[in-house]
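Undergrad: Pasted the sequence and its predicted model underneath.
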Amino acid sequence: MKCCMDIKTLQRLIQAQNLYVLQDTTAVVGDAALFHREDHRGYTTNLAEAHLFTLKEANLCHFERKTDKPHRLGDLIVLSGLSVDVGVLGGSQAQNSRDFESIRFVDNDDEPERPGPR
């Protein structure tokens, strides 16, 4: 199981145009969206553990189950780091007014990730 990604891997994923994740819009964990886990083994709030789909695969899944919403992985990483505030996705009325903190990714392994400005 993947627990962390280095900055080079994140940069490649951000730039990838055809990598998607599926959000299960029927539930949230706290303020985090749920995504299909790698190899369809349940759900996760961690994008590093989410199953990666092509656009065609994601659209087929969405067609079969309308509550599974495709999102381009690179867009979510840029917005949120490795978890996604469901309010940013517009999935929960209770979360729509919430501000979210963006995470700044750093190259230096000694420097921790820090919340960005609000």
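TA: Sure, I can see it. Numbering: from 1, shown residues only.
Undergrad: Please count neighbours and contacts with C-alpha atoms only from this point.
TA: Fine.
Undergrad: ok, residue 27 - contacts?
TA: By Cα atoms under 8 Å, 6 or more residues apart in numbering, the contact list for residue 27 reads 33, 34.
Undergrad: wait, is residue 83 part of a helix?
TA: No. Residue 83: not assigned to a helix; according to DSSP: H, G, I helix; E, B strand; the rest coil it is coil.
Undergrad: what about the nearest residue to it once chain neighbours are set aside, neighbour count?
TA: Once flanking residues are discounted, residue 83 sits nearest to residue 46: 5.1 Å by Cα to Cα, 6 or more residues apart in numbering. Close neighbours of residue 46, defined as other Cα atoms under 10 Å, add up to 20.
Undergrad: shouldn't residue 46 be in contact with residue 82?
TA: Yes. Contact criterion Cα atoms under 8 Å: residue 46 and residue 82 qualify, at 5.4 Å.
Undergrad: And here is the other one:
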Amino acid sequence: MSQLFYLRDSRTNVGSTCLFWAKDGCGYTSDLDKAHVYTLEEAQRQFNSRHTDVPLCKELVDQLATVRVDNQYLPLNGAKVGCDLYVISFKDNWDGNDVYWLSQFGFSDVNYKDATIFSYQAALDIQSLKPSIKTEIFAKAEIDAIARRTFQAANINERKMITAAGIRKPKRKRHRQTTGKTRGNCPHCGAITWGFNPYEAYTCAEADAENRGFNLYDNCKEVKLAKQMSKAKIEGEAA
């Protein structure tokens, strides 16, 4: 297996399609032919430094690539006079930016390779059968010029495309969950208190009130007595 990789930006997709680092680090692209190709060492180094840049084996990605068409680049003039071959797209129906095409048996398919090819008259006849469905006719040659190879997130196989391809997953630091509170000492009795405001010295009563959401005790003695009673109750139930 070839040890060449694409680097996927795992933070987001465009519809179902993955984004990859473009050639020479010039942003991101969904077009595999414009994606930068990394060696094993380069891919591992980038993966180690930023865990969201996930290397995927180029050979395996290429095998599962689908050809799609970005609606942003569709020709404005639609059908072009003088062409022999035409395809039909569904208007206002996209996967991310990618167009759906009329395929065999009247199904819509986002993979352009599955689009049915018509003569111009046959395309007009198809349109007339279901005028309620919004479609548009395009010259196949013009669509061929803007079609691109893409890869979908659902086709990712982490074991085959990452670990079996030689990439080691970097160890992620475990972050201890926190309540967001800051430890302090009660200015009255010196007992340890916790509060969300790191710049305030919470009294026992203030810390208890913030924890409950309402005031229940007026001073440290009442809070301490309530804790002792609660502890005694728990110990009694356990016994």
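TA: Ah, there it is. Quick caveat: nothing in here was measured; it's all calculated off a predicted structure.
Undergrad: show me what contacts the residue nearest to residue 83 of structure 1?
TA: Residue 46 of structure 1 sits next to 35, 82, 83 when contact means Cα under 8 Å, 6+ apart.
Undergrad: Top of the residues you listed by number of neighbours, please.
TA: residue 35 (29 neighbours).
Undergrad: any idea what it aligns with in structure 2?
TA: Under the alignment (TM-score structural alignment), residue 35 of structure 1 pairs with residue 20 in structure 2.
Undergrad: and if you look at residue 85 of structure 1?
TA: Checking with TM-score structural alignment, residue 85 of structure 1 has residue 152 as its match.
Undergrad: Identify the residue spatially nearest to that match, adjacent ones excluded.
TA: residue 17 (4.3 Å).
Undergrad: Correct me if wrong: that neighbour contacts residue 151.
TA: Yes. Checked against Cα under 8 Å, the pair residue 17 of structure 2 and residue 151 is within contact range at 5.7 Å.
Undergrad: Residues that sit against both of the two, list them.
TA: In terms of Cα under 8 Å, 6+ apart, residue 17 of structure 2 and residue 151 are both contacted by the residues residue 30.
Undergrad: would you list every one of the strands in structure 1?
TA: Applying DSSP state E to structure 1 gives strands spanning 20-29, 32-36, 43-44, 68-72, 103-104, 114-115.
Undergrad: which one of those strands is the most hemmed in?
TA: strand 32-36 (a mean of 24; mean count of other Cα atoms under 10 Å).
Undergrad: Mean deviation, that one versus structure 2?
TA: Comparing strand 32-36 of structure 1 with its match in structure 2 after superposition yields a mean distance of 0.3 Å (mean Cα distance after the TM-score superposition for structure 1).
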